[in-house]
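Visitor: Dropping a prediction and its sequence here:
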Amino acid sequence: MAGESANSNEIVIPSLTRVWLAAVGTTAPADATVVMPSGWRSVGLTTEDSLKFNNEPNFEQVRSAQSSFPTRTFQTQDASTIEVDLQQWSGPNFQAVYGGGEITTVTAADTKKHFKFVPPRIGSRTEIAACIEVVDGGKHYRYMVPRCMQMEGVNTELAKTKEAVLPLRLAVQGGDDTDAWYVITDDNAFAPPAPPAGG
């Protein structure tokens, strides 16, 4: 059929995902497969069904007496978030989940080292950069977020019958000097169309 575009090779099954975090301003990877540059840290193991990248634009509509439908629709806001549940408990993961905070060594009565985590005070949350890496066979995708911030409450279930996860919830931050987020990939389905002949 003319114009048929069905192609099962363009179906993506995320067989492997990774989440990387870094300080804002850390050099981003130049492509979809290069080794992550210095300064990026993997959060480690995550639950297999929790990773989500959400994009939720907001719109306003103008209604007029001459139409039963909106006569104009315009976008007023944009919002994107990252959601993932971390399975590994560590100091850096606690700081990511709680939006910062301080970790110190404390004096203990026994011979083991003990550590203290204090969540950030109001006004002292820190922004971070994030990368979601998705692999499907020979196709690779990296969602790059130059600036994001933890902006939700943390609900950690401490049940006896399952692992306790750390819910990482990051809100993408924007600005006029950089893209709020972007995807880099080696998937040929993303190749721009060739310019028309003689154009």
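Guide: It's in. As the structure is a prediction and not an experimental result, all values here were calculated from the model. Residues are numbered from 1 along each chain as shown.
Visitor: use CA for all of it now, contacts and neighbours both
Guide: OK.
Visitor: farthest residue from the center of the chain?
Guide: The centre of the chain is farthest from one residue, residue 66, which by Cα atoms, centre = their mean lies 43.5 Å away.
Visitor: hey, where'd the helices end up in the protein?
Guide: 91-98 (DSSP state H).
Visitor: hey, where'd the strands end up in it?
Guide: Chain-ordered strands for the chain, with DSSP state E as the definition, fall at 16-23, 41-42, 52-55, 58-62, 72-77, 80-86, 102-106, 114-118, 128-136, 139-150, 166-172, 182-185.
Visitor: Take this one as well and set it beside the first:
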Amino acid sequence: MAGESANNNEIVIPSITRIFLGPVGSTAPADATSPMPEALRNVGLTTEDSLKFNSEPNFEQVRSAQSSYPTRTFQTQDAATIEVDLQQWSGNNFRAVYGGGTIATVTVTGPPASTHYKFTPPRIGSRTEVMAVVEVIDGGKHYRYIIPRAMQMEGVSKDLAKTKEAVLPLRLAVQGGDDLDAWYVLTDDPAFATA
């Protein structure tokens, strides 16, 4: 029987994962291992098992009286999402999780005098898109999912329990366009050469 032989070197265990976000139009990494471009910032620590990349195409089927099975299937749309829970609370991560917003300085006259900050989520119609890079490392193999445009398109639900850390749920929907790939992967994994 023809086919690929069993090869445990083609099993991927994502021992290290990182998420980078930046403005749409930022320079993407050129390959799977070069330094990340400056405009893309690391969101920091994330929970161990929360990272997911979902590709969800939709299909329609044509049915005919002469067959119990569909006689033709065609794709009607594509969709992809990134899900990850951020452990680090920062102004940049709040803005990422809520799809934008503003941070203003609030001066407290005291005593003692100190500086506070006010985060305001975006209003309807003012959410911002971001560029995202998901980095996956398994030993000497590297993978980078490049997403030129993505937008936070879900509500934000945070558990504020005193028995565990409170996380910021980042849920990005991949955006597309005729002029660029909606997403792609860069890798140095030799197993891809056989394709």
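Guide: Perfect, I can see it now. What you see is a predicted model; the values in this text were computed from it and never measured.
Visitor: Any idea what the TM-score comes out to?
Guide: The TM-score (TM-score structural alignment, normalised by the length of structure 2) is 0.96; 193 aligned residues with a Cα RMSD of 1.1 Å.
Visitor: Need the residue closest to the centroid of structure 2.
Guide: Short answer for structure 2 (Cα atoms, centre = their mean): residue 82, at 3.7 Å.
Visitor: Could you verify my assumption that that one touches residue 52?
Guide: Yes: taking contacts as Cα atoms under 8 Å, residue 82 of structure 2 lies within contact range of residue 52: 5.7 Å.
Visitor: Could I get the contacting residues of residue 45 of structure 2?
Guide: 86-88 (Cα atoms under 8 Å, 6 or more residues apart in numbering).
Visitor: no, scratch that, I was asking about residue 152 of structure 2
Guide: Contacts of residue 152 of structure 2 by Cα under 8 Å, 6+ apart are 96-99, 127, 129, 170-173.
Visitor: what does it align to in structure 1?
Guide: Using TM-score structural alignment to pair residues, one finds that residue 152 of structure 2 aligns to residue 150 in structure 1.
Visitor: Please report how far its match lies from residue 141 of structure 1.
Guide: Using Cα to Cα, to the nearest Å, one gets 23 Å for the distance from residue 150 of structure 1 to residue 141 of structure 1.
Visitor: Kindly report the same for residue 153 of structure 1.
Guide: 29 Å.
Visitor: okay, those two: which has more neighbours?
Guide: Remark: of residue 153 of structure 1 and residue 141, residue 141 carries more neighbours, 21 against 11, as counted by other Cα atoms under 10 Å.
Visitor: Correct me if wrong: that one contacts residue 185.
Guide: Yes: if you go by Cα under 8 Å, residue 141 of structure 1 and residue 185 touch, sitting 4.5 Å apart.
Visitor: which residues do those two both contact?
Guide: Joint contacts of residue 141 of structure 1 and residue 185 (Cα under 8 Å, 6+ apart) are residue 32.
Visitor: What is the neighbour count of whichever residue in structure 1 pairs up with residue 187 of structure 2?
Guide: Aligned counterpart of residue 187 of structure 2 in structure 1: residue 185 (TM-score structural alignment). Using other Cα under 10 Å, residue 185 of structure 1 has 19 other residues around it.
Visitor: Fine by me, thanks again.
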